[in-house]
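1. What follows is a predicted protein model with its sequence.
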Amino acid sequence: MAQLDLSIKRHGAFFNRCLQVLPSAYTPTDGSRLALLFFCVSALDILGLLPFDSDDTPRRVPAIVTHEQTERWRAWIIDTCLLPTKNAFRCSPSLTLPTTASYTPTTVHDAVLDYDPGHAAGTYFALATLLILGDDLSAIDRPAMMRWLSECQRDDGSFATGVMGYRSDMPGEEVPDYVKHFGERDLRFGYCVAASRWMIGGDLLQCSEDVNITSAIEYIRSCVTFDGGIGIGKLTESHGGLTYCGVGTLNLLLGDDGSSNGAALYEVLGEDAAQKMLRWTLEHQVLYVDDSDSENEDDDDDESEDGTLKKCFAGFNGRTNKACDTCYSFWLGGTLAMIPPSSPTSPSSLTSSATRSLALSDISRNSAFLLGKTQNMTIGGFAKAPGAMPDVLHSYLGLCSLSMGAAVAREQGLLVGDAEDDDIGILKAIAPLQALDPVLCISSRARRHGEILRAKWSTP
């Protein structure tokens, strides 16, 4: 296998460029600018290119972002995306309604709707980016935001995209659910609410307006499928991204510190179901077969002397019988990083491992797939699949997967040896990446900043 490398400077230039101008193909995403900002800023953080010190991994290249730039990003989030009520964020300033006109028409029931609502995903992206930038979150109304997050929960325990403001002059009229809640009904927004709750210290407020954790857990349990994964809802197909969201939500709602200790999963599902989910997740690392490569190699080169298949590229797919996809290297890898190999109460528990079950997957072959097949060595970034153009979402999640792989390599001492060895060379290439927190999908440095804020808020 040819020597593979990770160009931190080239990827840094890619994300820095995307923060200034985007190709026309991104026009439909104008309503999700917070998501685009998060992917780019957090990627620069994982690359070690933000002007913040970290104790995790020594910086190999100078920061390319100044403190003045980070302050402008921070101000942009608060000034353009935080609602006037300071209890939620909209996804983009393009969704802001003009103040010179009335956009609150009455319905047939004489109710008044608010057409500038907060968004669960936008709130997560905003809070996560602010933590990365070192903000103290003093601009938000934490109790009001916790109240809004709890209102996003539906009666069945699931969470909506957001809450439509509703006012009626009719005494005693109950708010219909189809009016109050809008958007899809799936685990993505449950994860966004749970992560936002942790980041604002909602569990520390000790207020009556909190999410119904018991109901949320039961909804997640109902989404677990027969093969061990988690689907978008009841009786649906297992999906890698939604499995990550379900497991992450359990860690955030039940963990003492919102960490990936894994106890929550075994507690809620039981050991048999948790082990089944672990097996399902591992089975979704699949070989990537490149037809052009196979045509240039002899058939005898496909097997080693003992008759076993030689190691090759092996990424992850999100559903059964699908091809490898860059983003699932994180969704499934992040899930493995939150599931211990055995129950935390087991005498032989291996939960002391910071990367949990991720080491059970083939880190080198996944890294080889990302570096050798979806990484763009011309303009930087990672594509969804080999041969495609890079985009900010897959580029960010590709880096997250590589960062977790580097954590496994450091933890297991796999970086020692001759770089000419394919496996060691690949792992040494990704070693400079900053550590990632798999639960919040931000750097460990940013998570520690969140822990500092939580400690401050918990002090009487």
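-> Perfect, thanks for sending it.

2. hey, let's count contacts and neighbours off CA atoms from now on
-> Will do.

3. quick one: contacts for Val41?
-> Applying CA atoms under 8 Å, 6 or more residues apart in numbering to Val41 gives the contacts Phe15, Thr129, Ile132.

4. From Met377, how far off is it?
-> Per CA to CA, to the nearest Å, Val41 is found 20 Å from Met377.

5. and if you look at Arg221?
-> Computed with CA to CA, the distance linking Arg221 and Met377 is 42 Å.

6. Helices along the stretch 301-450 of the chain, start to end?
-> Taking DSSP state H, counting those that start in this stretch, the helices of the stretch 301-450 of the chain run over residues 326-336, 363-369, 392-411, 422-430, 444-458.

7. Generate JSON lines for those helices, with mean neighbour count and distance to Ser196 as supplementary columns.
-> Formatted as JSON lines, the entries for these read as follows, by neighbours: other CA atoms under 10 Å; distance: least, CA to CA, whole Å:
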{"stretch": "helix 326-336", "mean neighbour count": "30", "distance to Ser196": "18"}
{"stretch": "helix 363-369", "mean neighbour count": "25", "distance to Ser196": "30"}
{"stretch": "helix 392-411", "mean neighbour count": "25", "distance to Ser196": "20"}
{"stretch": "helix 422-430", "mean neighbour count": "22", "distance to Ser196": "30"}
{"stretch": "helix 444-458", "mean neighbour count": "18", "distance to Ser196": "11"}
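
8. try this one next to it:
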Amino acid sequence: MAATEDERQVGDCEGERLDFLRDRHVRFFQRCLQALPERYSSLETSRLTIAFFALSGLDMLDSLDVVNKDDIIEWIYSLQVLPTEDRSNLNRCGFRGSSYLGIPFNPSKNPGTAHPYDSGHIAMTYTGLSCLVILGDDLSRVNKEACLAGLRALQLEDGSFCAVPEGSENDMRFIYCASCICYMLNNWSGMDMKKAINYIRRSMSYDSGLAQGAGLESHGGSTFCGIASLCLMGKLEEVFSEKELNRIKRWCIMRQQNGYHGRPNKPVDTCYSFWVGATLKLLKIFQYTNFEKNRNYILSTQDRLVGGFAKWPDSHPDALHAYFGICGLSLMEESGICKVHPALNVAA
């Protein structure tokens, strides 16, 4: 069967300029805020993260006017885990991912409701605060003291962070979340910065990329998390020598094929156009990459019918890859997309 015109355009993208279908992506993110396919049901406890991808995606497209900001702000505040009257849950405060526990709707700063299984999640606190900033909120209803107390309780002796008080994985992702939280609240008392920095340093692998932890494999995502965290702290050049930074730059720039992959000998993936691209931007060498190949790869994963981006061509789009595809294009100053803050991962 003959290939369609769109299929030929994707397949023969070398040397050909593909169109960025902005309006379809706006509608894609709108749908993410209204209704999701059944396969997303397992992400119910992370609903706030999906909201972040959609809201930040709309913000990157300068299209936040299509949503009711006030309603979403109230919903986000209702997910804040507030101190109870006796403050016995202070080390469990932050933001939860959705209303899955059935806690009474409370968007105020009044004392929270005690529940034995209620606690914040470090990634939800990061995305919750990010969404409030994106929507233009002044964070006046955020209990900053409680958020920072909850964050401190998640840091382990080795400097890394767990996601929840009960314990979980602990790695570079959550150091990044913690760094963003402290940066947005303009208060670094939420972490022992020296311990976090030592964890990042120990995570440098033999090939000079950063891993999720000491002795593990270098990865584009964890390299971004480590470098971005140090940039938010204002410590990058204190922590790594010029020679070490040059080696990190080399490791990152070698991740490009047409788009980027996260590890050697792995397939390229749309999201690494941001993870690795933003790292190269923070390291001030993104301009030496091949923009045309990167752009063509990202746009080859664009769904020309419903909008959004997938991780690979001819795959289904999803909220995460749609968002990071747009951020990857933003790094290359694509027309119709706002400038992304490469460390904080929101519109600058």
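-> That came through, no problem. All of these numbers come straight from a predicted model, not from anything done at the bench.

9. For the two chains, what TM-score is obtained?
-> The TM-score (TM-score structural alignment, normalised by the length of structure 2) is 0.88; 319 aligned residues with a CA RMSD of 1.7 Å.

10. returning to what we had before: would you turn the helices of the stretch 301-450 of structure 1 into a markdown table with distance to Arg188 of structure 1?
-> Written out in a markdown table, the entries for the helices of the stretch 301-450 of structure 1 read as follows (distance: least, CA to CA, whole Å):
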| stretch | distance to Arg188 of structure 1 |
| --- | --- |
| helix 326-336 | 12 |
| helix 363-369 | 25 |
| helix 392-411 | 16 |
| helix 422-430 | 29 |
| helix 444-458 | 20 |
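
11. sorry, back to before: tabulate the contacts of Val41 of structure 1 in TSV, adding columns for neighbour count.
-> Conversion of these to TSV gives the following (neighbours: other CA atoms under 10 Å):
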residue	neighbour count
Phe15	24
Thr129	25
Ile132	26
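
12. between those, which is nearest Ile363 of structure 1?
-> Set against Ile363 of structure 1, the nearest of these by CA to CA is Phe15 (24.7 Å).

13. Now name the helix or strand holding that closest one.
-> When elements are defined using DSSP states H and E, Phe15 of structure 1 is found to belong to helix 8-18.

14. Against structure 2, what's the mean shift for the next helix or strand after that helix, could you check?
-> Following helix 8-18 of structure 1 in sequence order, the next helix or strand is helix 33-46 (DSSP H and E). Here the mean offset of helix 33-46 of structure 1 against structure 2 after fitting is 0.4 Å, by mean CA distance after the TM-score superposition for structure 1.

15. Where in structure 2 does helix 33-46 of structure 1 fall?
-> Per the alignment by TM-score structural alignment, helix 33-46 of structure 1 matches residues 47-60 in structure 2.

16. quick one, strands of the stretch 151-300 of structure 1?
-> In the stretch 151-300 of structure 1, strands defined by DSSP state E, counting those that start in this stretch lie at 162-163, 166-168, 181-182, 285-287, listed in chain order.

17. Including mean neighbour count and distance to Gly425 of structure 1, could the ones you listed go into CSV?
-> Below are the strands of the stretch 151-300 of structure 1 laid out as CSV (neighbours: other CA under 10 Å; distance: least, CA to CA, whole Å):
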stretch, mean neighbour count, distance to Gly425 of structure 1
strand 162-163, 26, 46
strand 166-168, 15, 58
strand 181-182, 19, 49
strand 285-287, 19, 20
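
18. Make CSV out of those strands and add distance to Ile8 of structure 1.
-> Supplementary listing: the strands of the stretch 151-300 of structure 1 in CSV, determined by distance: least, CA to CA, whole Å:
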stretch, distance to Ile8 of structure 1
strand 162-163, 37
strand 166-168, 48
strand 181-182, 40
strand 285-287, 26
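
19. To Val211 of structure 1, which of those strands lies closest?
-> Closest approach to Val211 of structure 1 among these (CA to CA): strand 162-163, 13.8 Å.

20. which residues sit against the closest one?
-> For strand 162-163 of structure 1, using CA under 8 Å, 6+ apart, the contacting residues are Pro117, Gly118, His119, Ala120, Trp148, Glu151, Cys152, Lys180, His181, Phe182, Gly183.
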